[in-house]
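[1] quick one, structure for this:
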Amino acid sequence: MPPSLRFKAAPSSVFISTSFRPGAGATAGHVSVNRRSSNYTTPESRIPPLKLLAHEHITGPGPGAFVPYDTANAGQEELRSRFLKWKTLTEEQQSKSGTPRPHLLSFEPTPTLTLGRRQRPLTSEQMSRFKSPLFVTLPDRRDPILEQNFIPEVRQTGRGGLTTYHGPGQLVLWPVLDMHSPLHAHYSVMTYASHLEATTRRLLADLFGLETYTTRDEPGVWVNTAAGQPERKIAAMGVHHRRHVTALGIAINIDVPVEGHEDVNPWARFIPCGLEGKLVTSVTAELREKGTVAQLRDWDITTVAARWAKIFGEGIMDNTKRGVDSNERSEFRRAAI
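    This next block holds a predicted model:
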């Protein structure tokens, strides 16, 4: 029987005793979670302003505290099932049980290549290349990670798009919420995607001074580049909705390697999201170019995740903070061409 995941309260939050069991494929070993709220469901009248979002940062055992993709996905699906079950209740039952609050799962994954739902099956040659050994070294963080060896996993997902990579040096953020919840202003598919992107852009500007832009044609967040330089993607976005309940989200490249041979640079094994002629970048790569890479040592994945959660939570409560206006979008786009 798979072990239960352990939840640990973050500093100054209320300790709770609860657990869920990972689904099939989850690896053995305990995973701890910093849970920033005490209740999963709360009657609307009791919800404190700006604290509607429950944030759980998952950490795994061992150096780096990396979390297997399957383990995080099991937690996401357990949360999502609660939302979907609530939506099947009668109005009276829903009123008595309380409305599910938006949740955010964040984690730093073990190496995993994920495929889009409409993507063609991999050839045996592609699969062999994807699963060849990967050597991970993250020297620029507060607690450096010396070389660790991994065999990447390959997973099919429910999102759109093509192949992308998740792994050490990347912050993955998966909000699980009902886009039509009575607790907040409703989302459309477009405004929800815009909220994910806008939160990420603000985070990168506030913490690291990075100017970014978005475009309707290619989801995610891109770093401003000088004229004539290839476009560089710093955050990938992929979302799945079921009965307006969200899954997956956005992944930000913090200090994941983006250069070198494919034994150390996972992006060299494929064309990220099928985007020919465009590059993948990271916070570290951009700060190194600016000569300020030491700035990254002031932060770690946990604190970056907490800041993203705060910004995202503000947007849930105030829908004017869910995106950028068209003038700003155009300005950033022009600056990058």
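[2] for the rest of this, base every contact and every neighbour count on C-alpha atoms.
    Noted.
[3] what ranges do the helices span in this protein?
    Residue ranges of the helices in the chain, as given by DSSP state H, are 69-87, 91-97, 124-130, 189-208, 283-290, 301-317, 326-336.
[4] tell me which of those helices lies nearest to residue 237.
    Of all the helices of the chain, helix 189-208 sits nearest to residue 237, with 8.0 Å by Cα to Cα.
[5] and the closest one with helix 301-317, angle?
    With axes from the mean of the first three to the mean of the last three Cα atoms, to 10 degrees as the basis, helix 189-208 and helix 301-317 are set at 140 degrees to each other.
[6] one more, for comparison:
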Amino acid sequence: MLSTVPHQRSLPHLLYLTTKRSNLVAQTLSLQTSPVQASPAQVSVHCLRHKQQNNYGIRAFATYNSSQINISTPASEQGLAACPTTIARPRLSPLPYVYLRNLPYNRSSDLQQRLVDRQIRLRKEREARISLQNEPKSSTAPEGGSNDLILLVEHTPTYTNGRRNRGAHAVGDKEVERLTALGATYVESLRGGEITFHGPGQLVAYPILDLKPIQLSVRCYVSYLEKAIIATCAEWNVKAVTTENTGVWINDQKKIAAIGVHVQRYITSHGLALNCNTNLDYFKEIVACGLVGKETTSLSRELNDTSIDVQKVIPTFLKGFGTTFNRELVPMSEANPELEKIIQDYVEFGYGNL
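    Sure thing, here's the model as predicted:
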């Protein structure tokens, strides 16, 4: 299942949540494949909380041969287990991070896909070597997550739309013209979710992680992203919570962070966006994440402190993320300076051998 050849196993069970706001219906999505079918599907998810059952729902899209497949069964029949309190760390290597400022959204998307492809390629090569040695993977494999990394980004002003607003629900040309007239670009993204804003003053984190070594489901991965954001806010003495709606909130009305994730063959991309000192006027021009009547806030607004910025928040986010995911985070300049140079060149010039 971890290579590009056809596989004979099913993808892990994911939650599929239908989203009528007043009546959330939790279901599971089980995607089955046979030896003659294509390689594993790409899955885009965005998180919703089912308030009564206290479960996390995943809106999942799976594509085989360019056709969308949704196969669902009631969640009550699946016996979904709760996420573990902590993540086991079986020989996990330190997690490098790099901060990229004023990055156009399209370039960040291209960069993420290249890094995901790199992860998949390196894993395939490693497994091929292990297979040739005819030894158990555990005896020959290097530390788990050795190719993981996290991109910390501040974007140029951009409105992005997720998979839920495509096709019949796509934004029309006039609306795109209106949004771009505000000084922002408009981009349709692979992530789950609906329209939101990214721009200066917002900390966007794109973890490129292999979920396989830590045996973490997509559902639990999204849950841990929420916990990392809540821990970051706590470092600033801001109490944040999850609600029945997407993202992380100060209360039922004020949202401080958004989550939209893409997973391909266990490799994550896209991620989360935490408002630090973002210009919140951009959010007034849209119905952010499709949630009518809700507000968007920031750490700066909650603390009434205009001195807060992304670079000040990054250390607290790294602490919260590292604690939540049980990983040591290190600057990429120390962990892998060659890769950092390639990434920086790609960001600046649009090319690089990843």
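[7] for residue 196 of structure 2, which residues are in contact?
    159, 160, 161, 283, 286, 287, 288, 289 (Cα atoms under 8 Å, 6 or more residues apart in numbering).
[8] I'd like the helices of structure 1 written out as JSON lines, with mean neighbour count and distance to residue 152 of structure 1 added.
    As requested, those are exported to JSON lines (neighbours: other Cα atoms under 10 Å; distance: least, Cα to Cα, whole Å):
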{"stretch": "helix 69-87", "mean neighbour count": "18", "distance to residue 152 of structure 1": "10"}
{"stretch": "helix 91-97", "mean neighbour count": "11", "distance to residue 152 of structure 1": "41"}
{"stretch": "helix 124-130", "mean neighbour count": "13", "distance to residue 152 of structure 1": "7"}
{"stretch": "helix 189-208", "mean neighbour count": "19", "distance to residue 152 of structure 1": "26"}
{"stretch": "helix 283-290", "mean neighbour count": "18", "distance to residue 152 of structure 1": "22"}
{"stretch": "helix 301-317", "mean neighbour count": "20", "distance to residue 152 of structure 1": "21"}
{"stretch": "helix 326-336", "mean neighbour count": "14", "distance to residue 152 of structure 1": "33"}
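[9] possible to save those helices as JSON lines with distance to residue 136 of structure 1?
    Formatted as JSON lines, the helices of structure 1 follow (distance: least, Cα to Cα, whole Å):
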{"stretch": "helix 69-87", "distance to residue 136 of structure 1": "17"}
{"stretch": "helix 91-97", "distance to residue 136 of structure 1": "46"}
{"stretch": "helix 124-130", "distance to residue 136 of structure 1": "15"}
{"stretch": "helix 189-208", "distance to residue 136 of structure 1": "23"}
{"stretch": "helix 283-290", "distance to residue 136 of structure 1": "15"}
{"stretch": "helix 301-317", "distance to residue 136 of structure 1": "16"}
{"stretch": "helix 326-336", "distance to residue 136 of structure 1": "31"}
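[10] quick one: which of those is nearest residue 104 of structure 1?
    Nearest to residue 104 of structure 1, of all those, is helix 301-317, at 7.3 Å by Cα to Cα.
[11] got the contact list for the residue of structure 1 most remote from its centre?
    Relative to the centre of structure 1, the most outlying C-alpha is that of residue 92, 34.8 Å out, by Cα atoms, centre = their mean. With contacts defined as Cα under 8 Å, 6+ apart, residue 92 of structure 1 has no neighbours.
[12] gap between it and residue 243 of structure 1?
    Distance of residue 92 of structure 1 to residue 243 of structure 1, computed by Cα to Cα, to the nearest Å: 20 Å.
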